[in-house]
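Colleague: Predicted coordinates and the sequence they were generated for:
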Amino acid sequence: MSSNAERYRIAKLLVKTLLVQILILQRASAAVVGHKEDYQSSATGEGLYSTSDGIFILNATNLKSNIYESKTAWLVEFYNSWCGYCHRFAPTWKALAQDIEHWKDIVVIAAMDCANDDNNPVCRDFEVMHYPMLKFFSVDAKVGNLGIELDSGKDMNTIRHNLVNRLEKEQQEDRGSTWPNIAPYRSSDTKNLWKDIPESVKYNFLIFEVVDSYLATEVTLDLHKFDSLQVRGVTSENEPLTISLGVNKFPTVIALGRDGTQQTINARYLTREGLRKAIKDFLMLTGIVIGNPEDHSKDGTLTKSTEAPNKIEEAKDEKELEEIRTIGDVLFQLDLETALRYSIEHEIPMSKVIDGEKLEALKAYLNVLAKYFPLRRSGVLFLDALREIIDRRKSLSGVELRQIIKSVEEEMSPIYSGPKRWIGCKGSMEHLRGYPCGLWTMFHMLTVNAANHNKNIKEYPPQEVLRAMYGYIKHFFGCSDCSQHFVEMAAKDKMFQVQTIDEAILWLWRSHNQVNKRLAGDETEDPEYKKIQYPSKEQCSTCRYSNSSWNEVKVLRYMYRKYSYTGINYYNSSGKPDDDDTGDDLKIRQGRFALDKYTGQRRLGWDFTIFDISICVVLYVMSATILVLVCIKFAVKRTYRKKTYIHDLFGKV
């Protein structure tokens, strides 16, 4: 290709990029908050719960119609089906739903999968910043209410106690008027207990307990549907009533009959279950038999909508699986692209506001993507345009970012080589492997190809990709537990002290194996794809010595072989870029991304900066305009013929 042709091609690409950026900024400024997503991702799972778990499944269609203006309170878990901590938390959430099943006319236990692309904008609107996030919505919550975050605690009992605290506060603020009275009984006169009580109530049960105990409130809520009894709590601070009824230990249950009788109930076990059983046994002895309370919800709250629709379980395609197994241990382009798309289209825009350290982390992340991610020419320009736009911003919202991404993608489409789907990272079930696998794969690829690009550049900072990964996981990765582990691991294993590009590759490999070791046998492990110390013997027979210790020289060679551009497999993609694109891609990256740091004055081809290019464009337009005007002037003058005088022919005398 000649020098002039090369200059012309790059100049044309630069001008196109500038024009696209202007268009994008115009569209982004007019973006509507709450823009509805118009795509679906096959990369997201089908969720961790079903209605058989006693959990109400919420989605983008039915969430607001249920939680707003509801006659019950709602406790919603916003989770992400690929999040490892969410997997470990799921049994706790199911256990809570079963444990307080008889409270569901008071508070509904629900869940919403933010990994679903349709749900993603709603999760962002509700300011879900980490997973899992528990939010409580009051009775008759108004549209726009974002809920009150509850601590997920360390176990089911802690969550239940946090919920009880919230319900008590709700009643103190005059909400939940139809609920049983869960405030401690403070009067010293038991006659007040029978005021406004229906005739069907035969016994009042007082549970005397110490301050800060949850026992009485929980038993009250457990038994509130039975119309033949009422339960109230009394704390040890109510000394007059404690003394008058002869209570000298806590907890104690006193049964007060409507006929004025009083009896202490002996419970074998002084637990929630033990007191509940003691009350039922007492009533049975008096001829009152109570079974399970009627399983229903008041005011039709749970009949507003049905379970999340369109939950499709994809059947395994054995032929495709066999083809993938035959291909072997390779890097799939679709895995890389699906991880990238989920990251920038779904996960980062979840942030309500991106500024400060978070914005710098985003810039660093986009920088390494623009420099090293393998895409066709339009994809390279797509990533470069994103980084150029974000570089000018001091802050932006997730909604703005999402609109910018969509607008740039529309202008430069097609960006990707195939549909959003996992190949090598596909799990045996939809919610297993997927994005976490894809993210590890992508960063391994970035470290290797950063090394390939910069191996002859002495001043290149070898931590570039690792720092970008650190910032991304710290500020944007949705699994808060995973994020915390990675940040702690980076500090412990001295990630920021990596000295060479090869050591950066090995640091990430060691860290990946460390995480695999920690999660082996965990609930999040795919039973068909065990978390092993990789590479396995089948993948690299020379990567271990005879004593099973690692031969890191061979491991490094394996990493270069698998994660370099040349090792990418385009299975199910539209195919590799053509030869012209492949050559241009390298030239564009080397020319356009010459500097290592992400700055507003990055150098482009011929050592020009963005400012230089802008000045050149302005000067070009001005000079062209002047040239046109001069041409017009001369053309007009030629239309006038001057009158010839004799002295013009012979000169003046």
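Modeller: Nice, I can see it.

Colleague: only C-alpha atoms for contact and neighbour calcs from this point on.
Modeller: Noted.

Colleague: What are the boundaries of the strands in the stretch 501-650 of the chain?
Modeller: 568-569 (DSSP state E, counting those that start in this stretch).

Colleague: Helices of that one, residue ranges please.
Modeller: 501-519, 552-563, 579-592, 610-638, 646-650 (DSSP state H, counting those that start in this stretch).

Colleague: Distance to residue 356 added to those helices, as TSV?
Modeller: As requested, the helices of the stretch 501-650 of the chain are arranged in TSV below (distance: least, Cα to Cα, whole Å):
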stretch	distance to residue 356
helix 501-519	26
helix 552-563	33
helix 579-592	26
helix 610-638	23
helix 646-650	77
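
Colleague: Which one, of those helices, ends up nearest to residue 395?
Modeller: helix 610-638 (20.5 Å; Cα to Cα).

Colleague: Would you map the strands across the stretch 301-450 of the chain?
Modeller: Under DSSP E, counting those that start in this stretch, the stretch 301-450 of the chain gives strands at 331-332, 353-355, 395-397.

Colleague: by contact count, what packs against the shortest one?
Modeller: Contacting strand 331-332 under the criterion 3 or more Cα pairs under 8 Å, 6 or more residues apart in numbering; DSSP states H and E are the following elements: strand 568-569.

Colleague: and the strand it packs on, how far from the chain's centre?
Modeller: 28 Å (Cα atoms, centre = their mean, to the nearest Å).

Colleague: got it, and stretch 4-17?
Modeller: On Cα atoms, centre = their mean, the centre of stretch 4-17 falls 38 Å from the chain's centre.

Colleague: Take this one as well and set it beside the first:
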Amino acid sequence: MFINHYKSFYSLTKYSATFFYPFYHFSLILCWRFILFLFLIIFIQNRETLAIFADYTTVPKGTNPTLYDAHDFVVQLDNQSFNDTVFCFDSTKIVSNTLFLDENTNNNSLNDSIKSNNNFVSGEVQSEIIGRCTSIIVEFYSDWCGHCRAYSRLYKALAKDLLAWQGVIKLAAINCADPVNLDTCKDSSITHYPFLKYFPRNSLEANLNSSVTVGQILRSYQSLAQMRDQITRVLLTEYEENRYEDWPKFEWLEDVETYNNLWKGIDTHISTLIVLFESNTNSLVGAQLLLDLSGYADKVVARRCVNNALANALQIKDFPTFAVFRRGERSPAYIAELRRLLLNEFEQLLRNDSKETSKRSMNKFSSRKKFASGSENIEQFCSNFPQICKRAYFVSELDLLKSARIALFNDVQMIGGENITGQNLRALYEFVDILANYFPHRTIHPQLRETEINGSQNSREINEFNEKDNIEFLNASSRARVVFRSFI
């Protein structure tokens, strides 16, 4: 009986194996295809990760408005592109990000704009510059911050002024008011806005468990000249430490005994050499000229020189002066004092700016002149009649509410962390107490705000002005004060 059952089981097993073999083979094929599919997905994801490298055309992710656009020559960063762009190390692994490009942005038009605004970058060098790791300056800002909005004008002008330096350094910005960038700004130890940090080329990302702050803090000077000098100094310091081969050669030119020594170490295909003679080693003019000419590295080599016998041989006594040498020629093709050239350009710029500034000042003054009752001194009028003058200055209620919310829910967490104790907790308590007691919740009635003070009104009529009966309470702001009080 046992044998019969065994034979029956054997026959069934044999039959089952014969019957299910095609399905087993098919399942095996599907399994291998699924594994290959997973590998493909992982590869694509890694490729996309490598592609998150921001450039001038990148549109950052987020919901908040930004202070810059693609034509400001400021690289806009977000939480995903920050590390790959700032901590760029191996340029061979970098692929320009096409995932977050604005579909309305025309790359060709942007390249044309770069060429038209940058007289120092040749076409041959342009493609090499784009795919190369550079040092980078990042402005951490908040879109609702008034100081940031005001500083953005200078930052845009600085980006265009230093566009010729893009092979060495680029300017970038990230909006810390956008929730998607909260972690990045928190990790960067941002304490105020606008906040500038200089990241050297090949900077390494800080370890999550490390207390080391990455990046060098820069001053947000209010003039282009001061910003340019500050950036030049940090670039010279970085060059002293790393001696990058593809950066301008900032070393001082050694004594030259013969004409051939002047061209020593310069590639034979370079036909032009520019030497800038300076009076002392503290001058930054020569370094800035080298950076301006860095886009022509395939055609021109520029060097700076101080206390050199070559200056005596050329009878150069005024500094800074530059000399242009052509390969094969024994004497310089051109010698000129650099400061005269810059002075002429500056005077021309000053004349143009003076007209525009005067025009803007007149327009601004004319728009507010009606509040002065014929007085030509707006400051004196506002000092005498503050109740009347303040009607010319008002701020959006929505902007105030938004700034308070971001300060409490974003900035406090970004600076103080998850657990706020000690002095930080006390400071937070005092801040919320101020909001609860003094957050603006009243406004002058719109009809009263539009009332004009004409020249027939005398000082007595103005001093008798009483706005108490025309006060309008703002419901949202009044409710906000109650909410602030509940926090305490």
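Modeller: Right, received. Where do you want to start? Everything numeric in this text was worked out from a predicted model, so none of it was measured.

Colleague: Of all the helices of the stretch 501-650 of the first structure, which one is nearest residue 332 of the first structure?
Modeller: Here helix 552-563 is closest among those (Cα to Cα), at 9.6 Å.

Colleague: what's that closest one in contact with?
Modeller: Contacts with helix 552-563 of the first structure, where a contact means Cα atoms under 8 Å, 6 or more residues apart in numbering, come from 329-331, 444-445, 448-449, 502, 505-506, 535, 540, 542-543, 567-568.

Colleague: Out of the helices of the stretch 501-650 of the first structure, which gets nearest to residue 69 of the first structure?
Modeller: Closest among the helices of the stretch 501-650 of the first structure, using Cα to Cα: helix 501-519, at 42.3 Å.

Colleague: For the closest one, buried residues please.
Modeller: Buried residues in helix 501-519 of the first structure, counting neighbours by 16 or more other Cα atoms under 10 Å, are found at 501-509, 511-513, 515-516, 519.

Colleague: Check stretch 163-178 of the second structure too.
Modeller: 163-178.

Colleague: quick one on the thing from earlier: show me the one of the helices of the stretch 501-650 of the first structure that comes nearest residue 90 of the first structure.
Modeller: Nearest to residue 90 of the first structure, of all the helices of the stretch 501-650 of the first structure, is helix 501-519, at 16.2 Å by Cα to Cα.

Colleague: helices or strands up against the closest one?
Modeller: Short answer (3+ Cα pairs under 8 Å, 6+ apart): helix 501-519 of the first structure packs on helix 435-454, helix 552-563.

Colleague: Just want the angle from the next helix or strand along the chain from the first one to helix 501-519.
Modeller: When you say that, I think you mean helix 435-454 of the first structure. For helix 435-454 of the first structure, the following helix or strand on the C-terminal side (DSSP states H and E) is helix 464-475. For helix 464-475 of the first structure against helix 501-519, the angle by axes from the mean of the first three to the mean of the last three Cα atoms, to 10 degrees is 30 degrees.

Colleague: The following helix or strand past helix 464-475 of the first structure maps to which residues in the second structure?
Modeller: Downstream of helix 464-475 of the first structure, the next assigned helix or strand under DSSP H and E is helix 480-492. Under TM-score structural alignment, helix 480-492 of the first structure has no counterpart anywhere in the second structure.

Colleague: what does helix 480-492 of the first structure rub up against?
Modeller: By Cα under 8 Å, 6+ apart, helix 480-492 of the first structure touches 84-85, 130-132, 470, 473-474, 477, 496, 511.

Colleague: Let's have the residues you listed in TSV, adding distance to residue 336 of the first structure.
Modeller: Shown next, in TSV, are the contacts of helix 480-492 of the first structure (distance: Cα to Cα, whole Å):
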residue	distance to residue 336 of the first structure
84	20
85	23
130	24
131	23
132	26
470	18
473	17
474	21
477	17
496	25
511	20
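
Colleague: filter those to the buried ones?
Modeller: Buried among the contacts of helix 480-492 of the first structure by 16+ other Cα under 10 Å: 84-85, 130-132, 470, 473-474, 477, 511.

Colleague: which residues in the second structure form strands?
Modeller: Under the criterion DSSP state E, strands of the second structure are mapped to 75-77, 135-141, 169-175, 195-199, 216-218, 272-278, 300-306, 321-326, 334-337, 442-444, 471-473.

Colleague: Could you tell me the angle between the third one and strand 195-199?
Modeller: It refers to strand 169-175 of the second structure. 140 degrees.

Colleague: mean shift between strand 169-175 of the second structure and the first structure?
Modeller: Its aligned residues in the first structure lie a mean 1.2 Å from strand 169-175 of the second structure after superposition (mean Cα distance after the TM-score superposition for the first structure).

Colleague: Now do that strand: which range of the first structure does it align onto?
Modeller: By TM-score structural alignment, strand 169-175 of the second structure lines up with residues 107-113 in the first structure.

Colleague: Contacts for the matching stretch, please.
Modeller: Taking Cα under 8 Å, 6+ apart as the rule, stretch 107-113 of the first structure contacts 47, 49, 54-59, 72-81, 97, 119.

Colleague: Read off where stretch 287-295 of the second structure ends up in the first structure.
Modeller: If you align by TM-score structural alignment, stretch 287-295 of the second structure falls on residues 217-225 of the first structure.
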